[in-house]
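*Asks:* Build me a structure from this.
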Amino acid sequence: LANTPLSKLRSKWGVNGEVIWRVANGLDDSPVTINTHSVQKDIGNGMTLPRDYTEQWEIDVVIQDICTEVCRRARKKGLMGSVVTMSLSGADFDRPTGFSRQVKLQDPTNITVDVCKTAKQIFRQHWDGQPVRRVGISLSNLSNAETYQLSLFEDQEQKRAVDKVMDDIKDRFGDIAILRASSITSAGQAIDRSNKIGGHYK
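*Replies:* As a prediction, the model looks like this:
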């Protein structure tokens, strides 16, 4: 088709003949757009655990580690979210356990302690005590982090300052340069995950 004279294709198929010839020759006058992807709808992270977690405190540690990463990603993108979604499941695919629930926040945020507090509330409300093997948390209904509502009752600026310091240290010295104490307990996965790429050891 590419080597067939254009006039011959036009006479046989009309306008479609030219379309076929142009496609065969890789010719396309369509404008090139810089961003062909839709606007990001959520920022999330999930973790498959190395064993069944059966204690509330263990799962709290995992929630904290995941929220830290989700909020850090949101801040890097200059975004915050007003919906927190949490899901967890067990290891037995034949007898599925767990849940997926979301909560709408009063104001959008990317502050780690606030997102973590909401995720833990969802967990405590819906966990039935069954062993947990996978936990996922996401922020959605995203908006620009440059504009946010000031609170008269909570020191949000101090929380943002803490997050910024932690982000700066991690950006400069690595993901485990600074950790919460809970992350170094037997339930914490942050150190182990730092030695992996895509869930596999480097």
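*Asks:* only C-alpha atoms for contact and neighbour calcs from this point on.
*Replies:* Will do.
*Asks:* what's stretch 109-123 in contact with?
*Replies:* 60, 63-64, 67-68, 71-72, 74-75, 79-82, 84-86, 101-103, 137, 145, 148, 159-160, 163 (CA atoms under 8 Å, 6 or more residues apart in numbering).
*Asks:* Next, the second sequence, to be compared with the first:
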Amino acid sequence: MAQLLHLPDLAAARPPARRRGVAVAASGARVKQGEAGKRRVIRVADPVREGRLPVPPTPPLFAAPVTPSESPAASRRREEDEEERQRYYLNMGYAIRTLREELPDVLYKEPSFDIYRDDIVFKDPLNTFKGLENYKRIFWALRFTGRIFFKALWVDIVSIWQPAENLIMIRWIAHGIPRVPWDGLGRFDGASVYKLDKNGKIYEHKPRLI
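*Replies:* Below is the predicted model:
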């Protein structure tokens, strides 16, 4: 007769299956992969998120430098200085151009006097004259005596330059043919120094022979 053997319950002896799932880390934590494929949750402290440290402000990408505002008086003064400087260079350029164009004819033609100040001072090695009217008389006297003693008079400009910002220097040569029975030619080499004020007007003229 066959004998029945009692077999054990394999299902009961099998260990319970683990649930497979994904471990979700809390905010501010990271998940580390273990050697056996297990996942462990490691908490990492975040003082900023936890409110223990203030969040630093984010600087703007294009931030203009902060400069102190200029007072109205300083702004007005700066504009006045700029206008004065422009007026100076304008008058100075006009004075140089007028001298260059009119000085060759100054011994027989009256020059322009709007480049000079009313209180201009004329200084030669022997005399000093003050005032625009006296300055005009000097040129009138040169033209008058020139017509009496010379058949022809003219001036050649050798060079014009500025040794300083408020100075104009002109190197010139005056030529004259005297009224004599024989042929002759007079020549006078000289230089003139013109001083300019802050507005670019000439207030002093000093000629000399060299």
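*Asks:* Drop the TM-score for these two in here.
*Replies:* For this chain pair, the superposition-based TM-score is 0.22 by TM-score structural alignment, normalised by the length of the first structure; 76 aligned residues with a CA RMSD of 5.5 Å.
*Asks:* just to revisit the earlier point, using neighbour counts, trim the contacts of stretch 109-123 of the first structure to the buried set.
*Replies:* If you count burial by 16 or more other CA atoms under 10 Å, the buried members of the contacts of stretch 109-123 of the first structure come out as 60, 63-64, 67-68, 71-72, 74-75, 79-82, 84-86, 102, 137, 145, 160, 163.
*Asks:* quick one: which of those sit in helices?
*Replies:* Secondary structure defined by DSSP state H assigns 60, 63-64, 67-68, 71-72, 74-75, 160, 163 of these to helices.
*Asks:* Just send those residues back as TSV, with distance to P50 of the first structure too.
*Replies:* Formatted as TSV, the entries for those read as follows, by distance: CA to CA, whole Å:
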residue	distance to P50 of the first structure
D60	16
I63	15
Q64	17
C67	19
T68	20
C71	23
R72	24
A74	26
R75	29
R160	32
D163	28
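*Asks:* D119 of the second structure sits in which helix or strand?
*Replies:* When secondary structure is defined using DSSP states H and E, the element that contains D119 of the second structure is strand 116-123.
*Asks:* Next: S159 of the second structure.
*Replies:* When elements are defined using DSSP H and E, S159 of the second structure is found to belong to strand 150-161.
*Asks:* Tell me the first helix or strand C-terminal of that strand.
*Replies:* The element immediately downstream of strand 150-161 of the second structure (helix or strand, assigned by DSSP H and E) is strand 167-178.
*Asks:* following that following strand, which helix or strand comes up?
*Replies:* Tracing the chain past strand 167-178 of the second structure, the next element assigned as helix or strand by DSSP H and E is strand 186-196.
*Asks:* Which strands or helices does that next one pack on?
*Replies:* Of the remaining helices and strands, those touching strand 186-196 of the second structure by 3 or more CA pairs under 8 Å, 6 or more residues apart in numbering; DSSP states H and E are strand 167-178, strand 202-209.
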